[in-house]
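Q: please find the sequence and the predicted model below.
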Amino acid sequence: MTESSDRNPRTTTRRSILRYGAALSAAAGAGAAGVNLPALAAPGTAPNTTPGAGRPLTSDPFTLGVASGEPDATSVVLWTRLAPRPLAEDGFGGMPRRDVKVHWELATDERFRTVVRRGHTMTGPDAGFAVHVETAPGLQPGWEYFYRFRVGRYISPIGRTRTAPALGTLGPALTMSFASCSQYEHGYFTAYRYLAADEPDLVLHLGDYLYEYPANTYVSPDGNVRDHVGPEMESLAEYRQRHAQYRTDADLQAAHAVAPWLVVWDDHEVDNNWAGDVYEKPWRPQPNFIQRRANAFRAYYENMPLRARNRPGGSAMRLYRAVSWGSLATFHMLDTRQYRDDQACGDGWKVCEDAKDPARTITGDDQEAWLLDNFRSSTSRWDILGQQVFFARRNSATGKNSMDAWDGYRGSQERISEGWVEAGVRNPVVLTGDVHTHWANELKANYADPDSDVIGTELVTTSIASGGNGSDSDPADNPTLERNPHIKFYNRQRGYVRTRISRDAMDVDFRVLDKVTEPGGTASTRASFRIHDRRPGLDPLAH
């Protein structure tokens, strides 16, 4: 196994990508005023020459930005969605009800002097005017690329993406950031802007990308600072409209444009606390919940840079998958909603014997078997689980546990932990969202015995905005940490987690914002840790 360096030195900083992309987008919008726009098709190819295309568009359709995702060593997914009026109630974003030809380009430099791929694809009403381009295999491993789209005279902002290193090579250190829980009403997405400014190579989003509620139904302790449009999402049009509203946020667009993403959902992409075929309780009955779930899945696929193999079939969507970053890391992206048994004992925090039933599952049998097989066949330096809900044991003062976490599914919790130990996984790390607070946990062979072996590490990210500003906290004074000595850090502010993964260690920064209820919050690092190769657990670092 070899360790290589970047084969194509970066041609620009990613901060300049964001500036240039914004400027190009503005120029595209001014195209009618005589701005000279770069060609995105071979000379002599007229824009919008699709049979029956009708009139050219008269306003910029790229209001939702661009994104990329699912990188492997030779290909990547490029994404955009056309929406000149993104908040249109019909969910079509102001697009005419006809198919549209979209041109795209991929280059090794941000000014597109060296274009390595170009082509066109069609989108239309059936796809919600979303565009998914899976580049054909043949890109260089571990390579930085830039991409853009064009419809007629309108050109999208520029995005930056990257292929993974080739299998069998460790590649350079990977900068990976992960985030969760961005309730639009509760605050500004300033954390996404700081995440973008960190210049990551890869971003993971672990769920609650958007929230389903109508305006002022879910109110932050600090009050809501923005309003959702539309009713509670149930129809396809409503899910499409809400996704579009979130995508209009400039800070979210910046985070998508700077690096490829890997995404998984949690509950709010569909319905709060849904579990398999069971809708949220004790709210009103939902006789059409399965159709609602199908609508949510379809809109989620349309709005995320996922591969065609992830396309939903009605109310089913295969979202769990493994993505390799050379031989440095494998990201096992899990779905802990679609296949789980309903939460035990009526949900919430409970002392619940049913939670200990080994037959209960949070992953479903097929996904669990797939994950355990991955552990047994792994040759990666780091095996990283990207998933949604709290994995470590977390006991309250009265002995209660969260039924919406792995504690509510003790059989799954134990089988997965024991599975990576039995397989000899070199460095197991669990990444988690959901709880709107930062945590750093050492995973134990036996949580009842504080002296038992540490068998893995869990990093939990706080929310981007959900819950409002939150507050700083002194971990030394936290009773949860006293009751759970395997939990090493806790903080209630908003933010994200930044990591640097190398052959010898994973360095972790818990990033926090001083405020999200006003624009212009300031980010800082609240705590830092190192996870050493072959030594699970957390070493505090100065920051």
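A: Nice, thanks for sending it over.
Q: only C-alpha atoms for contact and neighbour calcs from this point on.
A: Fine.
Q: measure the most centrally placed residue in the chain to residue 252 for me?
A: Most central in the chain under Cα atoms, centre = their mean is residue 205, positioned 1.8 Å from the mean C-alpha point. Distance of residue 205 to residue 252, given as Cα to Cα, to the nearest Å: 12 Å.
Q: okay, one more to line up with it:
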Amino acid sequence: LGRDPFTLGVAAGDPDPQGAVLWTRLAPDPLNGGGMPARAVPVRWYVAEDPGMRRLVQRGVAAAVPELAHSVHVEVNGLRPGRDYYYRFACDGDEESAVGHFRTAPLPDTQLQQLRLALCTCQAWNSGYYPVLRDIARSDVDLVLHAGDYLYEYSPLQNARGRTLDAERFSGETVSLERYRDQYALYKLDPDLQAAHAAHAFAVIWDDHEVQNDYSGIHPEKPGVSTEEFIVRRAAAYRAFYEHLPMRSTPAGNGGLRVHRRLRYGDLAQLSLLDCRQFRPANPCGVGESARCEAALDPRMSMLGVGQEAWFAQSMVAAQGLRWNVVVQQLLMAQLQLDAGTPRERFWNDAWDGYPLARNRLLQALQTGGTGNAIVLGGDWHSTFVNDLKLDFNAASSPVVATEFIAPAISSGGDDTPYGPYYGPSIPQNPHIRYFDGDRRGWWKLQLNRQTVDAELRFADSVLRADAEVRTAARFQVVHGRPGAVPV
């Protein structure tokens, strides 16, 4: 190919007891469409038991085809459960990728003692660097959960990194498949993002910015674009999402992509990953903030869609008997009532507050999976929350049914501080919110044990420097059988 084709690194995803999905994309000219010939290219892949790639256990050849931007998704099977493995790709003679690492899940009947997870979200490239991802890469975790906004659709020409980009290719909002591919390539070139992917397996879901800010289903954020035009844009965005991440499912003929799925780690935990974007109707109370309107109380309103709600109910039955029932989704699930009791009382309609009856159905189904063992994880807000989840947030006597951890942004928002001053005054009016930090960037390090979930919150000193320190800011613990996190 003449130049290094592995400029975008490698990744592994969705591990199970027998293997994982291995990903790369051939792109010798990554910011100019990839620079690949319009033909399929064979890519060799190797899996070994050691980082030096000497004790090979599997190998094969996959085709990188132009229809999928010369991306490769290898579903490796036949490995041993609960083991560390290393992998690499090669093509065209001596061209080799970096070596990546993943850890297979244990067998379902394994009495697992602990599971270490990273939870992160919201990595706008133009807002700053990724010291948070560098910190994740250096940590010993079994799996990285990325709760969405992996990509932002906005033009990166003006950015906090001082980087000059091709104005012709990167001006305006991302709409076409070609541009989504270039935008992903820009993000994937970041060395700390590459390091995190090489170090650990990821399980990624999307939020809105992978397509467009605050879109709902087939409805764009703002009027002026036809449904037909937006469906074409959404299909391009979904296709590019698949092309750049280690996903098992493939794009459907109608432009959809299945993102909701389950992962299991022995008898310790089930992880149910949800899709809060693809199947929802337009926000019943409109875009942005508003008082709660009558349409939000229509029982037909669904955040997940009828099919995914039914799948979630089945997932909760599957979680019975496990120590921890973990739900990974994109949004703030707890109620956040702003200026409660005043004429300005309002809610943010894009989150679960815009679909309150759908939230109650989910929380009711969640209780099928066990009592006192539910953990909900999310992102989106560029702020950190620790919440008690209840069927009635306005009743002090309503029991806590789950604990929610919302991850801060990786980089989105830079070092600006708009959310703390804006939301902070309303936090005391929401006593189920046990912790709030509005504007620091970071991640959650979660350790699931037999009796506790130990949560460590880590914040970066800044995202305007690639080498900024990342430090522990707080610790919380959830005891099995007693929902609600307490500071430790």
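A: Cool, got the structure. Keep in mind that this is a model prediction, so the values were computed, not measured.
Q: what residues are up against the counterpart of the residue nearest to the centre of structure 1 in structure 2?
A: Aligning on TM-score structural alignment places residue 205 of structure 1 opposite residue 146 in structure 2. Shown in contact with residue 146 of structure 2 (Cα atoms under 8 Å, 6 or more residues apart in numbering): 119, 120, 121, 202, 203, 204, 205.
Q: list the residues that contact the corresponding residue of structure 1 for the fifth one.
A: The one in question is residue 203 of structure 2. When structure 1 is aligned by TM-score structural alignment, residue 203 of structure 2 is paired with residue 262. Residues in contact with residue 262 of structure 1 (Cα under 8 Å, 6+ apart) are 69, 70, 202, 203, 204, 205, 333.
Q: just the element for residue 262 of structure 1, please.
A: Assigned by DSSP states H and E, residue 262 of structure 1 belongs to strand 261-263.
Q: structure 2: matching residues for the helix or strand following that strand?
A: Scanning forward in sequence from strand 261-263 of structure 1 by DSSP H and E, the next helix or strand is helix 289-303. Alignment note (TM-score structural alignment): helix 289-303 of structure 1 is matched to residues 230-244 of structure 2.
Q: where do the helices sit along the stretch 251-400 of structure 1?
A: Listed in chain order, the helices of the stretch 251-400 of structure 1 (DSSP state H, counting those that start in this stretch) span 289-303, 365-377.
Q: should've said the stretch 401-543 of structure 1
A: Going by DSSP H, counting those that start in this stretch, the stretch 401-543 of structure 1 shows helices at 410-423, 479-483.
Q: picking up where we left off before, show me the subset of the contacts of residue 262 of structure 1 that structure 2 keeps too.
A: For the contacts of residue 262 of structure 1, the subset whose aligned partners also touch in structure 2 (both residues aligned by TM-score structural alignment, their matches' Cα atoms under 8 Å) is 69, 70, 202, 203, 204, 205.
Q: top of those residues by number of neighbours, please.
A: Neighbour counts for these (other Cα atoms under 10 Å) peak at residue 69, which has 27 neighbours.
Q: helix, strand or coil for the counterpart of that residue in structure 2?
A: Counting by TM-score structural alignment, residue 69 of structure 1 corresponds to residue 13 in structure 2. Three-state assignment for residue 13 of structure 2 (DSSP: H, G, I helix; E, B strand; the rest coil): strand.
Q: three-state assignment of residue 144 of structure 2?
A: What three-state DSSP gives for residue 144 of structure 2 is strand.
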